[in-house]
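**Q** The following comprises the amino acid sequence and a computationally predicted model.
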Amino acid sequence: MIQVTKKTVSGILTFVLLITSFMIQPLTTHAESTLDLNAESAILVDAGTGKVLYAKNADIALPPASMTKMMTEYLVLEAINEGKIDWDTTTQISDYAYKISANELFSGVGLTQDKDYAVRDLYNAMAVFSDNATTIALAELIAGSETEFVKMMNDKAEELGLSEYKFVNSSGLDNDSLGDDMPKGTDPNASNLLSARSAAQLAYHLVNDFPEALEISSQTEVEFEDYKIENLNWMLPHEATFLQSFHYEGVDGLKTGNTDLAGYTFTGTAERDGTRLITVVMKTGSKEERFRETAKLLDYGFNNFASEELFPAGHQLEDKGTLPVAKGKEKEVSVSISEGIAIPIQSEEAELYSLEYNIDEEKLNDNGEIVAPIEKGEKLGTATLVYEGEATDHGYIFDQESVVVDVVSDEAVEKANWFMLTLGAIGDFFGNVFTTAVDWIKGLF
């Protein structure tokens, strides 16, 4: 008869839990092929490196709706950073901004004319509640008119390297909603356009250049004119019971959007264990769906990728740790990469990455040797990170296909003096003569 003790039961339970954890774990780690998103366009990006972890129709330009305001936010924060305005600078509401604020279709915070509003309050209403009129007021404050501000928006988009964009107003409303007040020189029937990739590029610059933007976008509510306005980002930790189901740990931004033409859009960002991800979903079917699809992207990113240093600074390739030197006191020079390479990768794929050297041809003579003198730390070429796995490599959000770092010399090599160079030349001469003579004699037989 088998005696069952508490210790035996405990051991069995531990074993069952262990096996269960292995059975359940694969269900929470989704391969890209199973990530079926209900969005016309989407992208997932590592905010530290710009590495794209997932993309779906990411280069199609679509109306971003109020995600447009991320560019307005960037230009406001830039103006503050440059000392052109500050958070306490005040402005009054123009007829145009007041008209938008009074329009019930745009459900704004409600503004009053002949009253001073501080930049901080206007920015809060724009970033947290997605208010259109306060956005216009900020644009007019910075550029004098929304027409001039739109020019700034497009110029900044080019400067930041956005891939697909067209800004026609500061708020993200369709131009036909603005009537005669639409920015001059823009098409009455036009809308702002961004691709998921360019929205992610803009978010990348916003959170990295101005981290304070997240301090504001992470607020679940703010006070405006003695009443509280709720953040439209439901993935933040709201107190309302209904919204709690959408809360995602680590989310602290960034911008929602919705128009009839754009559908429901959202640029989100979350940080966990030092890793920040940026997501964009465009043209989803509802408020709820844009947050559910964003959660899918974040789950995929956090569950499947981890940042790993593949090659530390000073790493040398086994067969290319040195390069031959001509006209130097040394016959070779030690070389390595100037900085470490760390990117988010899928588990157990570190061995699928390698480096390829590309030595600067202008540094080489006809025999493929580096010509002395060589300074310590001198750039001799570049090393490109190469992925040899089977998973789709989506590259980076900017114009680069991979990580490229400098290959540098680890030591200085002085140029040999004229006497040693002369001896070397004589040695080479007689060596060549001897080789020619041997070859001639061999030819006789």
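**A** Done, it's in. Numbering: from 1, shown residues only.
**Q** CA atoms for contacts and neighbours, from now on please.
**A** OK.
**Q** center of this structure - which residue?
**A** residue 50 (3.3 Å; CA atoms, centre = their mean).
**Q** the helices in this protein, which residues?
**A** For the chain, the helices defined by DSSP state H cover 6-28, 69-81, 95-102, 119-129, 132-143, 146-160, 196-209, 212-217, 241-244, 287-304, 418-444.
**Q** Comparison target below:
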Amino acid sequence: MPAPIMQTVRRSLLVTSATLASLALTAPVSLAAPSPSPSGSPSATPPATMSTVGGVRLGQPGTQVALAGDAPVVPKGITARSWIVADAESGDVLAAHNAHWRLPPASTMKMLFADTVLPKFPKSTAHKVLPADLEGIGSGSSMVGIKENETYTVHDLWLGVFLRSGNDAVHVLSAMNGGVANTVAEMNEHAEELQALDTNVVSPDGYDASGQVSSAYDLTLIARSGLQKKDFREYCSTVSAKFPGETKKNKKGKRVRGSFEIQNTNRLLSGDYDISQYPGIAGVKNGNTTNAGATFTGVAERDGRVLLVTVMNPEKSDHNEVYKETAKLFDWGFAAAGKVTPVGELVAPKGTEQAGKAGANPSASATPGTSGEAGGGAAKAGDKPVAAGAVAEDGSRGMWTALAITGGVLVLLAAGAFLVNRRWPLPDLVRRRR
């Protein structure tokens, strides 16, 4: 059998399509069910008819799970309006609750923003912030502290997006990307390509806006796509970092620019007084607004299995409730994996079919997880992630967890047939916390 043939493709659309070819998902995919134009405040109950993308059961209201044998029951006390537990590599949905309910996403929408825009600019690119860059930021937005007429690297800006959920950083990057309107259009186009058909973007930062919705299913699809990008994995798993401050004159009259530390607001990653860091956690993104309530998508690894969990708007208002319910679902998912019959799947992007056809040509194949680094570039053999708790050269502290994964898509050429592995390996995400 010929050896696997791999080639890195740097352009973001090719990355999205070609690297996901390893999914080869087989369930039929339907279009999102039509629904009334969503208002700022969602209804208290899920619609009777929802999308069936990923499987018929995922379009049904209520909890969907197929227990078998000694599989544990879904944990009690989960009050979220919508949630999903899925295997990040195989795409199997282990359980879900109102998975396609279109709800305000809050800052989890920034995952789609990053998956769309991050590959466009090398992280070393510097940008001087103009007053116009910061226009239109919603009142009460979360901010990282960007100042007009100061220069920031793209790396700085993405740290602001992922760690502090800074809407100011999102608006600056959007300005670099041709403006907010152009960025929103590109995000909606990318969501459609991913088959995240419950999603409608109005504001790139996730700020409450009429008609801005997503779903637990879509957010999980988006996170899964983003995690194929090296820089996305790095930023979403960073616990703390140094961020440039404002240029000021010191006592000697010399203009100097200091920095300040920023912490990740993902409490399963950074911990809090009432919740511990979740073992094996590797990201992804949290959010909280008036209309959305608390939202969160997380990825974690245990014993070589990688799960994605999304939780949207818990009814219980306890402090850090969204993280507590996510942790319960992670615990259940790791215990139930292999003991439940999947109730659906995370579908492949629309481009996968074309990528599969192109794969018959060896020059069209690609290695997942190496492209999508900002500005292109592939991970080299022997590259090692920053150890947990270590401080990288740029001052950021990365929390890397081993995801026990293979190095790339296996492209097998046998009897003229193009075959791909159904699993979607996640490359070196984070090193397990000791």
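**A** It's in. Everything quoted here is computed from the prediction, not taken from an experiment.
**Q** TM-score for these two?
**A** Put the two chains on top of each other and the TM-score (TM-score structural alignment, normalised by the length of the second structure) is 0.58; 270 aligned residues with a CA RMSD of 2.7 Å.
**Q** still on that earlier bit, for the residue nearest to the centre of the first structure, what is the corresponding residue in the second structure?
**A** Taking TM-score structural alignment, the alignment pairs residue 50 of the first structure with residue 91 from the second structure.
**Q** just checking, its match touches residue 347?
**A** Yes. If you go by CA atoms under 8 Å, residue 91 of the second structure and residue 347 touch, sitting 7.3 Å apart.
**Q** Could you name the helices and strands sitting against the longest strand seen in the second structure?
**A** The residue-count maximum for a strand in the second structure (DSSP state E) belongs to strand 238-249. Counting contacts by 3 or more CA pairs under 8 Å, 6 or more residues apart in numbering; DSSP states H and E, strand 238-249 of the second structure packs against helix 154-164, strand 255-263, strand 397-398.
**Q** Where does the last one end up in the first structure?
**A** Meaning strand 397-398 of the second structure. Using TM-score structural alignment, strand 397-398 of the second structure pairs with nothing in the first structure.
**Q** What's the match for residue 100 of the second structure in the first structure?
**A** Here residue 100 of the second structure is matched to residue 59 in the first structure, going by TM-score structural alignment.
**Q** try residue 218 of the second structure
**A** By TM-score structural alignment, residue 218 of the second structure lines up with residue 198.
**Q** Can you give me the distance of its match to residue 44 of the first structure?
**A** Separation of residue 198 of the first structure from residue 44 of the first structure (CA to CA, to the nearest Å): 12 Å.
**Q** between those two, who's got more neighbours?
**A** residue 44 (31 against 26; other CA atoms under 10 Å).
**Q** returning to what we had before: surely the match of residue 218 of the second structure is in contact with residue 162?
**A** Yes. Counting by CA under 8 Å, residue 198 of the first structure touches residue 162, with 5.0 Å between them.
**Q** Tell me where the stretch 251-400 of the first structure has strands.
**A** Secondary structure of the stretch 251-400 of the first structure by DSSP state E, counting those that start in this stretch: the strands cover 251-259, 263-272, 275-284, 305-311, 322-326, 332-337, 341-346, 353-359, 370-371, 379-387.
**Q** from these, which stretch is densest packed?
**A** Mean neighbours per residue, mean count of other CA atoms under 10 Å, is largest over the strands of the stretch 251-400 of the first structure for strand 275-284, with a mean of 27.
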